[in-house]
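> Fold the following and give me the result.
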Amino acid sequence: MNNPVANPPVAQPFVHPVVHLQAPSMLVSSSLMEETQRQASSSQYTDDLIGAAIFDLSGLPKEYFTTAESSDVSWVQTIFQALGLQSLLMSSLKLDGFRHAVIHGADYRAVVVRQKNRYTALLTRQTSEALPESFIQWAQEFEPTILRSHPRFSAM
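Reported below is the predicted structural model:
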């Protein structure tokens, strides 16, 4: 596997990324109807993905997945940099509980969530629609290694 940190890609799809960091907030438990909507959205969310990357807890990229729509992995470098910035801000400001970050590019947006043993970045098309909270909840529970056997994705 090529290390995108040691060999940075030439193309930069995220020309001027905007990073939003959010610490945890109290979440109201889902009603049965919200749970049903989230399950229905789950398969749609997987269909909306055009890339994914797995980072260890120190922010180093471990594995990434591409689709025919987005075979350029230069966005992984931007996520690596954002995780470094997040770590610096969290320690400098004495904050705990990184929840997620959204990095907006010209054509794509990446949602980075902290999971138990890793950070997972999910690449989707940039839209004018707000990112639904149900997507963040789904992303926090998403198992990115299932993409290894998904027909649309190639592991890098």
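> CA atoms for contacts and neighbours, from now on please.
OK.
> For the chain, identify the residue most remote from the centre.
Outermost residue of the chain with respect to the C-alpha centroid, by CA atoms, centre = their mean, is residue 32; its distance is 26.8 Å.
> Would you enumerate the residues in contact with that one?
Contacts of residue 32 were listed using CA atoms under 8 Å, 6 or more residues apart in numbering, and none were found.
> residue closest to the middle of this structure?
Nearest to the geometric centre of the chain sits residue 121, at 2.2 Å (CA atoms, centre = their mean).
> which residue sits closest to that residue in space, ignoring its chain neighbours?
Nearest residue to residue 121, sequence neighbours excluded (CA to CA, 6 or more residues apart in numbering): residue 112, at 4.2 Å.
> how close does that neighbour get to residue 150?
According to CA to CA, to the nearest Å, residue 112 stands 20 Å off from residue 150.
> quick one: the strands in the chain?
18-22, 51-55, 61-66, 100-104, 108-115, 118-125, 154-155 (DSSP state E).
> what's the closest of those strands to residue 88?
strand 18-22 (12.3 Å; CA to CA).
> What segments of this protein are helices?
Here the chain has its helices, by DSSP state H, at 32-48, 75-92, 133-141.
> if you compare those helices, which one is most tucked away?
helix 75-92 (a mean of 18; mean count of other CA atoms under 10 Å).
> Just give me how far that helix sits from the chain centre.
Offset of helix 75-92 from its chain centre (CA atoms, centre = their mean, to the nearest Å): 13 Å.
> here's the other one to compare against:
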Amino acid sequence: MPAYDDSPLTTSTIQDPFSLYSQHIAGAAIFDLNGLPKEYFTTLENGNMGWVQTIFQALGLRLLLTSSLQLEGFHHAVIHGEGYNALVVKQNSFYLALLVQQTYPSIITDSFIEWLQGFEPDLLKSHPRFRSI
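All right, here's what the predicted structure looks like:
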């Protein structure tokens, strides 16, 4: 697994990481703990929601593996695509999935995942870059 550079977080943007990260987020989806999609967000740059189906399938696979193999401790998953990566994190009462533009160095760092695990999705509703569908 490649090493990720956390250097963007050492700048003054650490006080508002959403300002740093939001420019790389092309879409978001919220799933309940059963893996069913509840809410979607797109940007003007990318209205494609096909990636949500991939996340839905990945969450279904996770639920199957958890029940049949008694696996616990799912925290996040990254699905690599062409030009974008999809990232899913588990929060207390839902899963949050983001479609993130591929960047170099990658924005998907341990710090980003930790921040996302505590991210409040309601911020997407009020952010001018995102629209709910």
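> picking up where we left off before, in the second structure, what residue corresponds to the residue nearest to the centre of the first structure?
In the second structure, residue 121 of the first structure lines up with residue 97, judged by TM-score structural alignment.
> Hmm, that match is touching residue 30, no?
Yes - using CA atoms under 8 Å, residue 97 of the second structure is in contact with residue 30, at 6.3 Å.
> Let me have the strands of the first structure in a markdown table, extended by distance to residue 73 of the first structure.
Putting the strands of the first structure into a markdown table (distance: least, CA to CA, whole Å) gives the following:
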| stretch | distance to residue 73 of the first structure |
| --- | --- |
| strand 18-22 | 18 |
| strand 51-55 | 8 |
| strand 61-66 | 7 |
| strand 100-104 | 15 |
| strand 108-115 | 12 |
| strand 118-125 | 10 |
| strand 154-155 | 11 |
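> which of those strands is buried the deepest?
Comparing the strands of the first structure by mean neighbour count (mean count of other CA under 10 Å), strand 51-55 comes out on top with a mean of 25.
> Tell me the residues of the second structure aligned with that one.
Going by TM-score structural alignment, strand 51-55 of the first structure lines up with residues 27-31 of the second structure.
> between the helices of the first structure, which gets nearest to residue 69 of the first structure?
Across those, closest to residue 69 of the first structure is helix 32-48 (CA to CA), at 11.2 Å.
> and the corresponding residue of the second structure for residue 110 of the first structure, what does it touch?
Under the alignment by TM-score structural alignment, residue 110 of the first structure pairs with residue 86 in the second structure. Residues in contact with residue 86 of the second structure (CA under 8 Å, 6+ apart) are 51, 55, 78-80, 97-100.
> re the thing from before, for residue 94 of the first structure, find the nearest of the strands of the first structure.
Smallest distance to residue 94 of the first structure across these (CA to CA): 14.1 Å, for strand 18-22.
> so the closest one versus helix 75-92, what angle?
Going by axes from the mean of the first three to the mean of the last three CA atoms, to 10 degrees, strand 18-22 of the first structure is angled at 50 degrees with respect to helix 75-92.
> What range does strand 18-22 of the first structure cover in the second structure?
Alignment note (TM-score structural alignment): strand 18-22 of the first structure is unmatched in the second structure.
> and residue 148 of the first structure, what does it touch?
Per CA under 8 Å, 6+ apart, neighbours of residue 148 of the first structure: 65, 154-155.
> want to try TSV for these, with distance to residue 19 of the first structure as columns?
Compiled in TSV, these are given as follows (distance: CA to CA, whole Å):
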residue	distance to residue 19 of the first structure
65	22
154	27
155	26
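> Nearest to residue 116 of the first structure, out of these: which one, please.
The shortest approach to residue 116 of the first structure among the contacts of residue 148 of the first structure belongs to residue 65, at 19.8 Å (CA to CA).
> That closest one pairs with which position in the second structure?
Using TM-score structural alignment, residue 65 of the first structure pairs with residue 41 in the second structure.
> Repeat that for residue 133 of the first structure.
Under TM-score structural alignment, residue 133 of the first structure pairs with residue 110 in the second structure.
> what about the aligned partner of residue 67 of the second structure in the first structure, distance to residue 111 of the first structure?
Aligned against the first structure by TM-score structural alignment, residue 67 of the second structure finds its counterpart in residue 91. When CA to CA is the yardstick, residue 91 of the first structure and residue 111 of the first structure sit 21 Å from each other.
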